[in-house]
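Colleague: show me how the following folds:
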Amino acid sequence: MKAQTENKLKKAIFPSETVLISRDHARITQRATYAAVSVAVILVVIKLGAYLVTGSVAMLSALIDSALDVAASLINVFAVRTALTPADREHRFGHGKAEPLAGLGQAAFITGSALFLAVESIRLLWVPQPVENGALGIGVMGVSTMLTLALVYYQRGVIRKTGSLAISADSLHYTGDVLVNLGVIAAIGLSTLGGWTLADPLFALGIAAYILWTAWQIIFRSLDQLMDRELPEEKRAQITQLALSHPEVLDFHDLRTRAAGQNIFIQFHLGVDGQLSLYRAHRIGKEVEAKVLNIFPQAEIIIHQDPIDKDKEDSLG
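Modeller: All right, here's what the predicted structure looks like:
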């Protein structure tokens, strides 16, 4: 009898590990991180060769960006692996906040690259240098653009399925890379074919500004999760509508939501007829929970049932 009581107490304090993220989502997310690292390494190699041949500062900007992409994507690999770790005794809400922390790390790398590029571009505005072997540089950037577009397309499919902030941040700066690559192509073309030597540093300066703007976007999105910001209003309205659609739910209030990586946490109060049995009130809560999970499968939901005197309400109505 004593052993049974101790087991019940242990389960109450340390419930069995909750897997907040499905295995399918975990596998998809991890594959996306490996794909990003692979593409970034390939881009560094071909851009390094192109920079050595052309001497273009715009090409250098693309090379620096891709080199930092490797570092940022490697951070993502470890962050996603940590975020996908199931909840344990020390982390009852899981490890999802590893993703926004990785986002801040990515933003730091991206900001550093943008500032370095801006300084280098300003220097070359005063002492412009001609770009050599422009056709080769344009060809390399064309290949880079196609590889990056393919990666972004793949990442967006993963984001639609998982909602991963880490992959979203990765995709955001790779989308910026597409614009970077197009800017480099334009800069090299104007410099070599049009003879406008200032095009190279001017385009590089514009690219630096865009990269910096991308970094700020990642910072704000990461801070939103770290500060437990509520889900967007349209999602909160959807949760409210789902709960009130149950015919036996009389009231809905105190909705609280937050996100941590791919994990979503939702809690609210349901008003039910106070004359119902505890079992029936519990069943209503489970039925509402199933409705919400159908739309938000990654959510962990806590529902509190409040008794309402339905006869009194009817007489007042």
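Colleague: okay, CA-based contacts and neighbour counts for the rest of this
Modeller: Fine.
Colleague: can you tell me the SS state at the nearest residue to residue 229 once chain neighbours are set aside?
Modeller: Nearest residue to residue 229, sequence neighbours excluded (Cα to Cα, 6 or more residues apart in numbering): residue 258, at 5.9 Å. Under DSSP: H, G, I helix; E, B strand; the rest coil, the three-state class of residue 258 is strand.
Colleague: one more, for comparison:
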Amino acid sequence: NIVSAGMLVLALAIAARPPDPSHPYGHGKIEFLSAGIEGTAILFAALVIGVESIHELIAGPVIHDLDVGLALLAASAAANAILGVYLTRTGERTRSEALRADGRHVLADVWTSVGVIGGLFVVRLTGWIWADPWIAITVAVHVAWEGFRLLVDSLRGLMDEADGRLIESTVATLEDARESSWIDIHSLRGWRSGARRHIDFHMTVPRYFNVDQIHAIHDRVELALLDGDEHGGDVVVHFDPCDETECHHCAMSDCAIRSHPFELRQPFTIESATRPDPTAHGHPATRIDLSSAPAD
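Modeller: All right, here's what the predicted structure looks like:
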């Protein structure tokens, strides 16, 4: 626990550093690494509990008189439960993977203590001494599952897995702030580096808009998505020009190039916002033919 606490403090200190030229996306990934180490430590603890329990099943359990020790264990379990819940909730509120991981580590200790207390209580109540190692094995399985989940979550973060909650909130925010010139969004991607959010997507706008108008839209989109976020983040919008097939759901009232009347504005949804750009990666205009290039 002392090593884990020290690692937590170090990870939070590094993650809090602002982006710099060497780390343009910030230092938040250190939190996922810290969480992975915590998950590994929890798995190791589960392994030790399981091995000791199996050893007791083979050799026969030995129950000692631990009245004072049990009282201290119960008190520490209660304190750890409060601390674990606090760390976990604070991690959720601040989007800190390191705090969440440390909270789950502390709660794993609580489950271990509860298993010890429960096992000895059942033995004292029933006289069946085999209850202690069997309860310990049950606790080991639960602790191992928590460690495995934590390790998987950390690997997902390190591998930049899409953040479903971030994508959902982004789509909802863009729909609430939507302007008539925001005809469509697609190719939406969202991921986190620690507490910092990174969002990029394509937005279709009227093709006659100039650079000043498009730049102003980008500023308003960025403000809508990041306003009030103390952790900051990045928003990158790739603007696509509209074509006549989109006139049916374009709500621009003063469009001079409209070829079809407006019928119904299509809402931004997760399905439509995350669909890929059909012109990306393989559009004929973007391919480079090297077959006729001169030899060096």
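Colleague: ok, residue 113 of structure 1 touching residue 68?
Modeller: Yes - using Cα atoms under 8 Å, residue 113 of structure 1 is in contact with residue 68, at 7.3 Å.
Colleague: quick one on the thing from earlier: just give me the match in structure 2 for the residue nearest to residue 229 of structure 1.
Modeller: Per TM-score structural alignment, the equivalent position to residue 258 of structure 1 in structure 2 is residue 191.
Colleague: so who does the residue nearest to residue 229 of structure 1 touch?
Modeller: Neighbouring residues of residue 258 of structure 1 by Cα atoms under 8 Å, 6 or more residues apart in numbering: 225, 228, 229, 230, 231, 264, 265, 266.
Colleague: what's near enough to touch the residue sitting nearest the centre point of structure 1?
Modeller: By Cα atoms, centre = their mean, structure 1 has its centre lying nearest to residue 165, at 1.5 Å. In this structure, residue 165 of structure 1 makes contact with 99, 100, 103, 222, 261, 262, judged by Cα under 8 Å, 6+ apart.
Colleague: which one in structure 2 is aligned with it?
Modeller: So residue 165 of structure 1 corresponds to residue 97, using TM-score structural alignment.
Colleague: residue 108 of structure 1 now?
Modeller: With TM-score structural alignment as the criterion, residue 108 of structure 1 matches residue 40.
Colleague: residue 316 of structure 1 now?
Modeller: That one, residue 316 of structure 1, aligns with residue 260 by TM-score structural alignment.
Colleague: ok, now residue 197 of structure 1?
Modeller: Per TM-score structural alignment, residue 197 of structure 1 is aligned with residue 129.
Colleague: its match: how many residues sit nearby?
Modeller: 17 (other Cα atoms under 10 Å).
Colleague: so it sits in a helix?
Modeller: No - counting by three-state DSSP, one finds residue 129 of structure 2 to be coil, located in no helix.
Colleague: what strand or helix carries the residue lying closest to it once chain neighbours are set aside?
Modeller: Leaving aside its chain neighbours, residue 129 of structure 2 sits nearest to residue 123 (5.2 Å; criterion: Cα to Cα, 6+ apart). Following DSSP states H and E, one finds residue 123 of structure 2 within helix 97-126.
Colleague: try residue 62 of structure 2
Modeller: Going by DSSP H and E, residue 62 of structure 2 is not in any helix or strand.
Colleague: residues contacting it?
Modeller: 56, 129.
Colleague: just flag the most distant two among the contacts of residue 258 of structure 1.
Modeller: 225 and 266 (14.0 Å; Cα to Cα).
Colleague: about what we covered before: contacting residues for the residue lying closest to the match of residue 316 of structure 1 once chain neighbours are set aside?
Modeller: Nearest non-adjacent residue to residue 260 of structure 2, counting by Cα to Cα, 6+ apart: residue 247, 5.5 Å away. By Cα under 8 Å, 6+ apart, residue 247 of structure 2 lies in contact with 258, 259, 260, 261, 262.
Colleague: what number of residues are in the vicinity of the residue nearest to residue 107 of structure 1 when sequence neighbours are not counted?
Modeller: Nearest in space to residue 107 of structure 1, with sequence neighbours left out and distances taken as Cα to Cα, 6+ apart, is residue 215 at 4.6 Å. Other residues near residue 215 of structure 1 come to 24 when the count uses other Cα under 10 Å.
Colleague: tell me where structure 2 has strands.
Modeller: Remark: strands assigned in structure 2 by DSSP state E are 184-193, 196-205, 233-241.
Colleague: re earlier: gap between the match of residue 197 of structure 1 and residue 218 of structure 2?
Modeller: 68 Å (Cα to Cα, to the nearest Å).
Colleague: what does residue 125 of structure 2 give?
Modeller: Relative to residue 218 of structure 2, and taking Cα to Cα, residue 125 of structure 2 is found at 68 Å.
Colleague: of these two, which one has the most company?
Modeller: Ranked by neighbour count (other Cα under 10 Å), residue 125 of structure 2 and residue 218 place residue 218 first, with 18 against 9.
Colleague: residues in contact with the more buried one?
Modeller: By Cα under 8 Å, 6+ apart, the neighbours of residue 218 of structure 2 are residue 237.
Colleague: how about it, what's its partner in structure 1?
Modeller: Aligned partner of residue 218 of structure 2 by TM-score structural alignment: residue 285.
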